[in-house]
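Peer 1: I'll drop the sequence and a predicted model, then ask my questions.
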Amino acid sequence: MAKVKRAATQMACSWDIEAKIAHAEQLVRYTVA
């Protein structure tokens, strides 16, 4: 059986969607590093 890793994050609401996506990507990259 394969191992599965999960994570969750919480961020403030904002209308700047591009910035939120970039920030989420940074968080994911930091977590897996």
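Peer 2: Cool, the structure landed. These numbers were taken from a predicted model, which means no experiment stands behind them.
Peer 1: contacts and neighbour counts: CA atoms only from here.
Peer 2: Will do.
Peer 1: helix/strand/coil for S14?
Peer 2: Per DSSP: H, G, I helix; E, B strand; the rest coil, the local secondary structure of S14 is coil.
Peer 1: quick one: the helices in this structure, in order.
Peer 2: Assigned by DSSP state H, the helices in the chain fall at 17-32.
Peer 1: try it against this one:
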Amino acid sequence: MFKLKICLNNTYITCFLGYLFRSQAVKSMSFQ
């Protein structure tokens, strides 16, 4: 729900970059 709000307020590119950054951060945390 929070991600959807950000997507609606920002451009799709910003939302997509934010999603990639979040997924990468989650992967890094899971590996450590």
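Peer 2: Good, I have the coordinates. Please read all numbers here as calculations on a predicted model, not as lab measurements.
Peer 1: tell me the counterpart of G18 of the second structure in the first structure.
Peer 2: Aligning on TM-score structural alignment places G18 of the second structure opposite H23 in the first structure.
Peer 1: what's the local residue count around that match?
Peer 2: Residues lying near H23 of the first structure (other Cα atoms under 10 Å) number 13.
Peer 1: again, but for the one 10 residues further on
Peer 2: By the measure other Cα under 10 Å, the count of residues near A33 of the first structure is 5.
Peer 1: what does R22 of the second structure give?
Peer 2: By the criterion of other Cα under 10 Å, R22 of the second structure has 12 neighbours.
Peer 1: before we move on, what about I17 of the first structure?
Peer 2: Neighbour count of I17 of the first structure, defined by other Cα under 10 Å: 10.
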